[in-house]
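S.K.: heads up, no residue letters with this:
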């Protein structure tokens, strides 16, 4: 004679998952970004690298900063060690003579590289070293750059935030 349970088996399965679920732990293992990821994915806060500070699903990097003769937008992840630099443009020097540039006749990629050099030099003086630069491309166009630093670079760079719209 078959055993008949007054409780449907689906309910028992659901109840066991709910009761045992809190005791089961899963750990996400971040995978290293493949170099191909930097050219085929749409740039988001989650891909190709996870950005947890000043990143919007609509705009990407959202912290406007001005360094030397350049303005740009930043976002960060990895405890401030990974920085996304995007929308690099020329601007007036809002930081006095802390940064000096020679910007005559520069293309957008030259401006971005020069801005990255300024960032790197300023951080080197504080013992934070630029370890890797990764361009994020859409076709032939470079949309942004990922910068990987030896330590938290973002906390230092936030002081150059520009809030007035007149600077943009």
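M.R.: Cool, got the structure. Since the structure is predicted, the reported quantities are computational estimates derived from the model, not experimental observations.
S.K.: From here on, just use CA atoms for contacts and neighbour counts.
M.R.: Will do.
S.K.: What residues sit buried inside stretch 42-51?
M.R.: Residues of stretch 42-51 classed as buried: 43, 44, 45, 48, 49, 50, 51 (neighbour count, 16 or more other C-alpha atoms under 10 Å).
S.K.: Presented hereafter is structure B, for comparison with structure A:
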């Protein structure tokens, strides 16, 4: 009587891969904890602490300018678009009433909330926010989403003078 071996060649390969720790690199990037000390401006590159393969320059960092809800920012992302680096976030200048902008609009947290809410309407949840510090100041944020936030946010790309002009001057 011949007995059936439950370990087929395919299951043996899968078991070996699991034991060795082979997994897609994007899964590892989002799941492995990174110490907060790694999220410092002087340590930030396109390769570390998160590998950014989309719109990231070794010289400039995040390179895609977007305008969302009256806020300008630069953006870069990992390969699957679920981790986004947002830097140089500023309220879009409006030279007609910039002195009367409420403090709540000047708050960077408000801009990040608005970005999260915009993506939430698309079914993409903001899971984690990690500040990037330069001394005591926060200069950028890594935002981790439940899905590909980058591809949706690309539609808000602005080019040339549009990026720097007041919101009213660019509306039609």
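M.R.: Perfect, I can see it now. Since this is a predicted model, take the numbers as computed values, not measurements.
S.K.: re earlier: name the nearest of the buried residues of stretch 42-51 of structure 1 relative to residue 148 of structure 1.
M.R.: Of all those, the one with the least separation from residue 148 of structure 1 (C-alpha to C-alpha) is residue 49, at 11.1 Å.
S.K.: Quick one: the strands in structure 1, in order.
M.R.: 55-56, 60-61, 63-67, 70-77, 82-90, 130-138, 141-149 (DSSP state E).
S.K.: Pipe those into a markdown table and attach distance to residue 112 of structure 1 and mean neighbour count per row.
M.R.: As requested, the strands of structure 1 are exported to a markdown table (distance: least, C-alpha to C-alpha, whole Å; neighbours: other C-alpha atoms under 10 Å):
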| stretch | distance to residue 112 of structure 1 | mean neighbour count |
| --- | --- | --- |
| strand 55-56 | 19 | 18 |
| strand 60-61 | 15 | 23 |
| strand 63-67 | 11 | 24 |
| strand 70-77 | 9 | 25 |
| strand 82-90 | 6 | 23 |
| strand 130-138 | 10 | 17 |
| strand 141-149 | 8 | 20 |
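S.K.: between those strands, which gets nearest to residue 168 of structure 1?
M.R.: strand 70-77 (7.7 Å).
S.K.: superposed on structure 2, where does that closest one end up, distance-wise?
M.R.: Aligned to structure 2 and superposed, strand 70-77 of structure 1 gives a mean residue distance of 0.3 Å (mean C-alpha distance after the TM-score superposition for structure 1).
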